[in-house]
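J.: Provided below are the primary sequence and the corresponding predicted coordinates.
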Amino acid sequence: MTSGFASPILTSPNGPTRGPHASVLALGAPLALGQNVFWNSPERPGAAPGTVDASVEEKLALTRRWQITSTDSWLSVTDRMIRGEHIRAHAAEAALDVRDEVLESSSSAYLDIDDWLRATSTHAERNGWDDDHTDLVMRLAVKAFHAEQQLAADDMLPAGQRVVTMFAHDLATAAYLTQAGARMGYADPATVNQMIDAIGHNAAGVFSSWASFAASYAMASTMLYGGYPVDEPYTGAVSAVRLLLSDPMSPWTNIGFPGQP
């Protein structure tokens, strides 16, 4: 990975930059970029070579965002992310699931918002959802509908395509946390290697390219953390993944997606 200009994407010379291990670590690049750490190594940038510890800012982020304060909490949170349990529990993912259920049973590739809301109402009644949960899923379906339109307008989602899942959020977080856990002193190499294998397997089973992963990640950022329809979580995520998709120093332009040659 060479370039004639400085890049904010930090790649350690001591970490993998090719092969399956590197492709999985690259999933966490959007979060590594936000924390100004190496995407491919737990070493701390700017410190003496081989230094593996977390900055004050990263420690605060791990505590505030994910409530990671111990080895047990790190293991628990990372495992949930690897399995996608975090995103599956969110009403926004349920909204996408309802749409996919309808489209899979029909010959159509598109569902307008009125039909989506009707399908949600039917699904809610059939599954015994209470009114509050039904209302939340409907509101998030509307938000997802507009978020996808914005992704298309920003050339992050090809016209006529949709975001099937926001699992990219959990996979990116899990990949980042394997390295952050080492900086915090919570991770051992054997556990990290097992996690990396599982992350790669799950990523390859759902996504086929960095572009589809990027759209899923950007969608999740606004659906989980933002307002409506475009906000700082959305614009920040789009800026990060756009850079990763285009920068010649980026692992996303140099390494195949997990499971791809």
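T.: That came through fine.
J.: switch to C-alpha atoms for all contacts and neighbour counts from now on
T.: Will do.
J.: Helices along the stretch 51-200 of the chain, start to end?
T.: With DSSP state H, counting those that start in this stretch applied, the stretch 51-200 of the chain shows helices at 56-66, 71-83, 85-88, 91-104, 113-127, 131-153, 167-183, 189-206, listed in chain order.
J.: Centre-most residue in this protein?
T.: For the chain, the residue whose C-alpha lies nearest the mean C-alpha position (Cα atoms, centre = their mean) is His169; its distance is 2.2 Å.
J.: what's near enough to touch it?
T.: Neighbouring residues of His169 by Cα atoms under 8 Å, 6 or more residues apart in numbering: Ile87, Ser216, Tyr217, Ala220, Ser221.
J.: okay if I get these as CSV plus secondary structure?
T.: Formatted as CSV, the entries for those read as follows, by DSSP: H, G, I helix; E, B strand; the rest coil:
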residue, secondary structure
Ile87, helix
Ser216, helix
Tyr217, helix
Ala220, helix
Ser221, helix
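J.: Which one of the residues you listed is nearest to Thr11?
T.: Of all the contacts of His169, Tyr217 has the smallest distance to Thr11: 20.9 Å, by Cα to Cα.
J.: One more to weigh against that first structure:
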Amino acid sequence: MVVCDHVEGVVSAPDGPFFGPLAHGLACGAHIPVHVSRAWNTLDDPARDHREDRDSLAEGWGVETAEDWSRQVDYLLAGQNVGPEVDAVLDVRRTLLRQQGHYDLVTWQNAVARWARWQRRRAAEVDELVELAGVVTRYESRFRTDGLLPHDGIVTSVFGYDLGRAVNMARWGHGGRFCDYGSAERIVLRAGELCRQHYSSWADYSAGYALGRVIRFDEESYGHLYASVLGPHRLLTADRTSPWWHVPFA
């Protein structure tokens, strides 16, 4: 069983936004600051200087210039970091549900295989996409056990993972002096708008964010990388000081 990373509580900056579009966008990026006990509602971090942000971006993202940073922001806002393949597989399931009202794993995998062949994917790619449906199914089962999904819930999109990270990329870019405050704010607002296009609620969004993270990094180990998203999810959905309690998602 996963033991969640220890998280003290939701930290808020008293002079940061608590309502409105900017608060919504910042709340879409809340998993990361909550995980490290930093304020969710600010683009400024008094505990870090610009060199620390730059070193972190260089080490974790290969970002060393403003141009590198801008490209990474565009990549994240387009959902290209986690990749479109997972959402394509989820789209096949949505089609089955719309057409038939139900599905099972075998039916879903067969439909994925037909779609992938129609897309003229190579045989190895077809196999990978079919297996991806199985990976999603196993993670969703664990999500239901751990409260990331309701008992009959499914994930609708994983683009939320890249969008949540885009919010933090705006924060780090501003902190690293790769952009001014206005540019960072526009990225946060855009990420919030895109989240509303893909999700219907904070819980829906968080499940998508979590699935994107674990598919990208966890490899079904259910270890630290899983715990590091499960802990913030539980806090953000349960703590009455969380923005998810007072910032409407829609």
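T.: Cool, the structure landed. No experiment lies behind these values; they were computed from the predicted model shown.
J.: Quickly note the distance from the counterpart of Met184 of the first structure in the second structure to Trp40 of the second structure.
T.: When the second structure is aligned by TM-score structural alignment, Met184 of the first structure is paired with Gly176. Distance of Gly176 of the second structure to Trp40 of the second structure, computed by Cα to Cα, to the nearest Å: 18 Å.
J.: just to revisit the earlier point, for the match of Met184 of the first structure, what are its contacts?
T.: Per Cα under 8 Å, 6+ apart, neighbours of Gly176 of the second structure: Asp49, His50, Arg51, Glu52, Asp53, Arg54.
J.: Now check the second structure for the residue matching Pro158 of the first structure.
T.: Structural correspondence for Pro158 of the first structure with respect to the second structure (TM-score structural alignment): Pro150.
J.: Leaving out sequence neighbours, find the closest residue to that match.
T.: If the residues on either side of it in the chain are set aside, Pro150 of the second structure comes closest to Arg144, at 5.7 Å by Cα to Cα, 6 or more residues apart in numbering.
J.: before we move on, the earlier item: return the member of the contacts of His169 of the first structure nearest to Ala198 of the first structure.
T.: Ile87 (16.7 Å).
J.: What's the local residue count around Phe213 of the first structure?
T.: Summarising burial for Phe213 of the first structure: neighbours were counted as other Cα atoms under 10 Å, giving 25.
J.: In the helix or strand hosting it, which residues are buried?
T.: With the criterion set as DSSP states H and E, the secondary-structure element containing Phe213 of the first structure is helix 210-225. By 16 or more other Cα atoms under 10 Å, the buried positions in helix 210-225 of the first structure come out as 210-224.
J.: how much does that helix stray from the second structure?
T.: Superposing on the second structure and averaging over aligned pairs (mean Cα distance after the TM-score superposition for the first structure), helix 210-225 of the first structure comes out at 1.1 Å.
J.: Can you tell me which of the contacts of Gly176 of the second structure is nearest Val34 of the second structure?
T.: Nearest to Val34 of the second structure among the contacts of Gly176 of the second structure, counting by Cα to Cα, is Asp53 at 17.4 Å.
J.: Leaving out sequence neighbours, find the closest residue to that closest one.
T.: The shortest distance from Asp53 of the second structure to any non-neighbouring residue, by Cα to Cα, 6+ apart, is to Gly176 (5.0 Å).
J.: where does that neighbour sit relative to Ala66 of the second structure, distance-wise?
T.: Here the criterion is Cα to Cα. By it, Gly176 of the second structure lies 9 Å from Ala66 of the second structure.
J.: now Glu8 of the second structure
T.: To Ala66 of the second structure, Glu8 of the second structure is 34 Å away according to Cα to Cα.
J.: Leu235 of the second structure too?
T.: Noted for Leu235 of the second structure: a distance of 34 Å to Ala66 of the second structure, by Cα to Cα.
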